[in-house]
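> Provided below for reference: sequence and predicted model.
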Amino acid sequence: MSWQETLKKWTSFAALDEALLKQLNEVVKDEKEVEDAFYKNLTFGTGGMRGVLGPGTNRMNIYTVRKAVEGLSLYIKENVQHCEERGVAIAYDSRYMSQEFAIEAARVLGSHGIKAYVFESLRPTPLLSFAVRYLHAAAGIMITASHNPPEYNGFKVYNEDGGQVPLKEAAAIIEKVDLVADELSVNVAEQKDLEANGLLTWVGEKVDKAYLQALKGLQKQENASDDLTIVFTPLHGTSHDLVLAGLNQVGFTNVHVVREQANPDPEFRTVESPNPEEHQAFTMAIEQGQAINADILIGTDPDADRLGVAVIDANGAYQVLTGNQLGTLMLDYTLSHLSEEERKNGKLIKTIVTTEMGRTVAKSYGVDTIDTLTGFKFIGEKIKEFESTEEHYLFGFEESYGFLIGDFVRDKDAVQAAIVACEMANYWKKQGKTLLQALDGLYEQHGYYLEGMKSLTLKGKDGAEQIATIMEDIRANPFTELGGLKVLAVEDYDTSNRTLLVEDKNEIIELPKENVMKFILEEDAWVCFRPSGTEPKIKSYFGVKTTEETKSKDLLQAIQSQVEERINQIIA
């Protein structure tokens, strides 16, 4: 069916939701916009289904959500034992339509006789992962678009282990979703009937308490110190209550919340982007921190799976740590507080675009590292595999501010990370050091690792074609040198092939196939290219290592400039 035919199907649907009909009448006035809304269906990427709110098959709305849940229902009925009574856990964040989508999901599940456990108010994504495991549910649904702009929402699917569905499961679910011929005619039950029949159960406080109890197991210090002054911002999202409760039970009471950003707000009015990766998101926290001389600033993204941290530097200004820096610090802190026996057969899990410093630090403690593709679902998948081996999980992180310490959650968890980051800052303060000074010590010990990332946004159908062209050109004409360093190996994850240029031989990459290219350079430097699975972006990742900060900065800049020039030539 062409996009014009799909559009006609929607405009002629007599029972179309009134709000969507009103929006559709505006959208059809712009041919390019209406084509983008209907030329394809939203698909699952590294984090699930995510898109702009509005009418159309390529948009997030009650009909695309119903279609996705219909496919999920068909999948779990065939593949998960006792799924009807075990049910599906559903949570949602502070975005527009989040609660409505959660209820629509429950209505579709209910039409199949599958029970839904729906949180009575917004909750963090990691709590949904925990809830699936705690409730022994057959699956989980999280309605969120993470840190995307306000016009977005999304839909993440979790399996019965509490992890985001891995590639094979996702493909099977997508196959079921594709069997749903008409998203407009998916059966839904009435909410009041589901509540009366016990097919919709509202949950909350009991799960929260169980999660907070699990958090206690991460504590490495007997008593936290009121001497540590903390500024916390949930960036208008879901983490406020759980982070404060978690800090309090560890013993941190000198916590100051950025009040202007404490309440949920789908517009995220006080920030350009509700993303702790973006340093502007810390503007208000920095102002408050300066006023009270805070030791540490912590900020979570709206669905509380990413954590950012800022601390005072040598000049008295607050510096936001990168995800690689924070992850390396927490890894070192975690491993240093484990005995040799506890570390035995333990593993660090990181993604292929995450700092190599993590591998070096882990090795210094006798811990091996496992690399995965980008996306925390692959880390969750490895944790599950450890249940049938002698290996066990110690720590996992990715460069984009995603961290997981305790495996009672199977996705990145900013609540966990916030508690551990503050405990770590308290530990180093007692040693007379800030986190930056602790990081300098790691650089002196292991080398000056520095990373960067450039993100190019190319929206719409034309943008998707440009992103494809960039990847095709890089494959057809691979780099042979960057920043004056020779390329030693080329890794094409789409073909699972690693070409070792010096040895003139090929190896198989033992990871799932994905549209990613990585170049391994001399002197432990590397560059990686990856189209985003959830946003209209192509991302370029960079890593270097030298013996000095200035040398690393200069080398990183040289490599980034050369890559940027090449990409500009491709799309010119």
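Received it, and whenever you're ready, just let me know what you need. Residues are numbered from 1 along each chain as shown.

> only C-alpha atoms from now on, for both contacts and neighbour counts.
Noted.

> flag every buried residue along the helix or strand harbouring T334.
T334 belongs to helix 323-336 when assigned by DSSP states H and E. Buried positions in helix 323-336, judged by neighbour count with 16 or more other C-alpha atoms under 10 Å: 323-335.

> now do stretch 4-11
6-7, 10.

> wait, what's in contact with I467?
For I467, the contact set (C-alpha atoms under 8 Å, 6 or more residues apart in numbering) comprises 458, 531, 537-538.

> let me know the closest of the buried residues of helix 323-336 to T434.
Distance ranking of the buried residues of helix 323-336 against T434, using C-alpha to C-alpha, places L329 first at 11.4 Å.

> now, which of the buried residues of stretch 4-11 lie within helices?
Counted as lying in helices by DSSP state H, out of these, are 6-7, 10.

> now render those as TSV, adding distance to D226.
TSV is the format used below for these (distance: C-alpha to C-alpha, whole Å):
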residue	distance to D226
T6	61
L7	60
W10	59
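
> got the residue ranges for the helices in the stretch 1-150 of the chain?
Taking DSSP state H, counting those that start in this stretch, the helices of the stretch 1-150 of the chain run over residues 3-11, 18-27, 31-38, 62-79, 83-86, 98-111, 125-134.

> looking at those, which is buried most?
helix 125-134 (a mean of 27; mean count of other C-alpha atoms under 10 Å).

> and it, what other elements does it pack with?
If contacts are counted by 3 or more C-alpha pairs under 8 Å, 6 or more residues apart in numbering; DSSP states H and E, helix 125-134 sits against strand 88-92, strand 139-143, helix 205-216.

> measure stretch 24-36 end to end?
Stretch 24-36 has its terminal residues 13 Å apart, counting by C-alpha to C-alpha, to the nearest Å.

> and if you look at stretch 471-486?
By C-alpha to C-alpha, one end of stretch 471-486 lies 21 Å from the other end.

> take this one as well and set it beside the first:
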Amino acid sequence: MIKFGTGGWRAIIGEDFTKSNLQLLSQGLANRMIQENADEFVIGYDRRFLSEKSAQWMAEVMAGNGIKVYFINKIAPTPMIMFSVKEMKLKYGAAITASHNPADYNGIKIFTEGGRDASAEVTNEIEVEIRKIEVEDIKVMNFDKAVNEEKVVIYNPFNDYIDTIINMTDLKAIKDKQLKILLDPMYGVSKTSLQTILMTARCEVELIHDRHDTLFGGRLPSPSAETLGRLKNNVVEKGFDLGIGTDGDADRLGIIDEKGNFIHPNEIMALLYYYLLKYKKWTGPVVRNLATTHLLDKIAEGFGEECYEVPVGFKHISSKMEETNALIGGESSGGLTIRGHIKGKDGVFAASLLVEMISVTNKHLSKLLDEIHEQFGKFEMAEHGFGFDVEEKERLLKILYTDKKIPEFSFEVERVSYMDGVKVFFKNGGWIIARFSGTEPLLRVFAEMDCMDKAEIVCKEMKEFLGI
């Protein structure tokens, strides 16, 4: 019943996300920590229903097993928890969050040494350990008792996290520009941290959707063109320089430019990589997952750098960044980090760096994007998600992975990769990928071409071929 995906364990509240399952997972992790002589742990939580209580349940199991818990007792962005694992030199930590999933989900993200997402090897081994546990094996210490006995220590890394981002940002350039920023935390956890950074940099900051709402206003807490409608309208109507939206746990972001255009996460990655190379004169390769724009490849090539492709899952990005000393790494869903920061996605830091970019270059995002497209060409991506039941998934798996069949596309195929899902490369430089989501019951189909019409054509051909 407990199965980790690319973004941790996520499940529907009351169905699989229950106190008993959470305690079971916690005991499995505690057993592993004891085997590794890891006796300290940090945990934080987001604004979802049951998140704070779930963090306490997890802390009770850790304390019951003799593991000292640093408990972040205020809502915390996931990247701040990862930062804490890194700064405290801990072997493990966790966030209670289901990130951008619907409101009826919750979950747990496990972090390992250096402040990175747990690898598939680690989570697979935790799953094996969980299957060995009986109910009577679970050790629990009452939360209040654990606090009184200092087995659970109340901890607040807010200042250290904020100061680290401020020190990595050109605050003077931002102060001189005095930008007007509209922030949409999407009822999530970024409000305090990002607002503090921007106001410290003397930006004029206004907020929308910042109250505590466990239903996320009836929307997915995922920053996209569809969910950031109010942000888009307000940016244009009130003359903001930038609109920033962050997902439920603030590890990803979505951007609205000064003209009200949604800036796709692919373009955010391209903007930041280009900015770091050209304007800050930094050097280094870029790492992207295989469903992220090949515009990054072109930019890397233009500056004499390399672009590395990895499977979906930020753990693959952070590992490859470490291996290659990459400057930046990210994915098309809006998560990224740069060299020298945490080994995971940080929407708060990425937003701060975008504000710096506008200030240092004295150019709005639309102008900077025009600059990139003039040099490296334009890339358009079509994105689709198709739901399925168990029987349907088996049928699709057989077609794609067992029989390895693909459609007769309108464009000539160069090669096919099965690194993660099925990715078809076309001779015209475009591509299409079909892969099963690691966080939701969806088959994701992405295609990138030099125009949207072509991208939609190949998506339609894949859809009709698979009968979905």
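In hand now; what should we look at? From a predicted model like this one, the values you see are computed outputs, not experimental measurements.

> N497 of the first structure: which of the helices of the stretch 1-150 of the first structure is closest?
Nearest to N497 of the first structure among the helices of the stretch 1-150 of the first structure is helix 62-79 (32.3 Å), distances taken as C-alpha to C-alpha.

> just the residues contacting the closest one, thanks.
Outside helix 62-79 of the first structure, the residues within contact range by C-alpha under 8 Å, 6+ apart are 42, 57, 83-84, 100-101, 104-105, 108-109, 112, 114, 138-139, 155, 172-180, 182-184, 186.

> only the buried subset of these, as a PyMOL command please.
Buried residues among the contacts of helix 62-79 of the first structure (16+ other C-alpha under 10 Å), as a PyMOL selection:
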select buried, resi 42+57+83+84+101+104+105+108+109+112+114+138+139+155+173+174+176+177+178+180+183+184+186
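
> just to revisit the earlier point, any chance of the contacts of I467 of the first structure in CSV, plus secondary structure and distance to V243 of the first structure?
Shown next, in CSV, are these (DSSP: H, G, I helix; E, B strand; the rest coil; distance: C-alpha to C-alpha, whole Å):
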residue, secondary structure, distance to V243 of the first structure
L458, coil, 35
P531, strand, 33
K537, strand, 31
I538, strand, 33
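
> so which of those hold up in the second structure?
Of these, the ones still in contact in the second structure (both residues aligned by TM-score structural alignment, their matches' C-alpha atoms under 8 Å) are L458.

> a markdown table for the contacts of I467 of the first structure, including neighbour count and distance to Y63 of the first structure?
Output for these, formatted as a markdown table (neighbours: other C-alpha atoms under 10 Å; distance: C-alpha to C-alpha, whole Å):
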| residue | neighbour count | distance to Y63 of the first structure |
| --- | --- | --- |
| L458 | 16 | 26 |
| P531 | 23 | 27 |
| K537 | 19 | 26 |
| I538 | 22 | 29 |
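
> spatially, which two of the contacts of I467 of the first structure are the most separated?
Farthest pair in those, by C-alpha to C-alpha: L458 and P531, 10.4 Å.

> what touches both of those two?
467, 537-538.

> please settle this for me: is V205 of the second structure part of a helix?
No: counting by DSSP: H, G, I helix; E, B strand; the rest coil, V205 of the second structure is located in no helix; its state is strand.

> returning to that earlier point: dump the shared contacts of L458 and P531 of the first structure to JSON lines, plus distance to E18 of the first structure.
Output for the shared contacts of L458 and P531 of the first structure, formatted as JSON lines (distance: C-alpha to C-alpha, whole Å):
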{"residue": "I467", "distance to E18 of the first structure": "36"}
{"residue": "K537", "distance to E18 of the first structure": "32"}
{"residue": "I538", "distance to E18 of the first structure": "36"}
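
> out of the residues you listed, who's nearest I508 of the first structure?
Comparing the shared contacts of L458 and P531 of the first structure against I508 of the first structure with C-alpha to C-alpha places I538 closest, at 24.8 Å.

> counterpart of the closest one over in the second structure?
Alignment note (TM-score structural alignment): I538 of the first structure maps to L443 of the second structure.

> what sits closest to its match if chain neighbours are left out?
Counting by C-alpha to C-alpha, 6 or more residues apart in numbering, L443 of the second structure lies nearest to F436, which is 4.5 Å off, once chain neighbours are set aside.

> identify the residues contacting the one you found.
Neighbour list for F436 of the second structure: 421, 442-444 [criterion: C-alpha under 8 Å, 6+ apart].

> try it again at 6 Å.
Remark: with contacts taken as C-alpha atoms under 6 Å, 6 or more residues apart in numbering, F436 of the second structure is in contact with 442-444.

> with A146 of the second structure instead?
Here A146 of the second structure is in contact with V152 (C-alpha under 6 Å, 6+ apart).

> tell me how far it lies from V140 of the second structure.
10 Å.

> likewise for T439 of the second structure?
29 Å.

> likewise W9 of the second structure?
Separation of W9 of the second structure from V140 of the second structure (C-alpha to C-alpha) stands at 21 Å.

> higher neighbour count, these two?
The neighbour count for W9 of the second structure versus V140, taken as other C-alpha atoms under 10 Å, is higher for W9 (23 against 19).

> surely the more buried one is in contact with Y105?
No: using C-alpha atoms under 6 Å, W9 of the second structure is not in contact with Y105, being 10.2 Å away.

> quick one: secondary structure of the aligned partner of Y448 of the first structure in the second structure?
Using TM-score structural alignment to pair residues, one finds that Y448 of the first structure aligns to K378 in the second structure. Applying three-state DSSP to K378 of the second structure yields a three-state assignment of coil.

> what's the neighbour count on K378 of the second structure?
K378 of the second structure, neighbours per other C-alpha under 10 Å, totals 14.

> same thing with G302 of the second structure?
G302 of the second structure has 13 nearby residues by other C-alpha under 10 Å.

> quick check: the residue mapped onto it from the first structure vs E398 of the first structure, distance?
Matched to the first structure by TM-score structural alignment, G302 of the second structure sits across from S364. Look at S364 of the first structure and E398 of the first structure: by C-alpha to C-alpha, they are 20 Å apart.

> likewise for L72 of the first structure?
According to C-alpha to C-alpha, L72 of the first structure and E398 of the first structure sit 28 Å apart.

> now V258 of the first structure
Per C-alpha to C-alpha, V258 of the first structure is found 26 Å from E398 of the first structure.

> what about those two, which has more around it?
Legend: neighbour count by other C-alpha under 10 Å for V258 of the first structure and E398, higher for E398 (25 against 21).

> quick one: the strands in the stretch 101-250 of the second structure?
Along the stretch 101-250 of the second structure, counting by DSSP state E, counting those that start in this stretch, strands occupy 105-112, 116-117, 152-155, 180-184, 204-207, 242-246.
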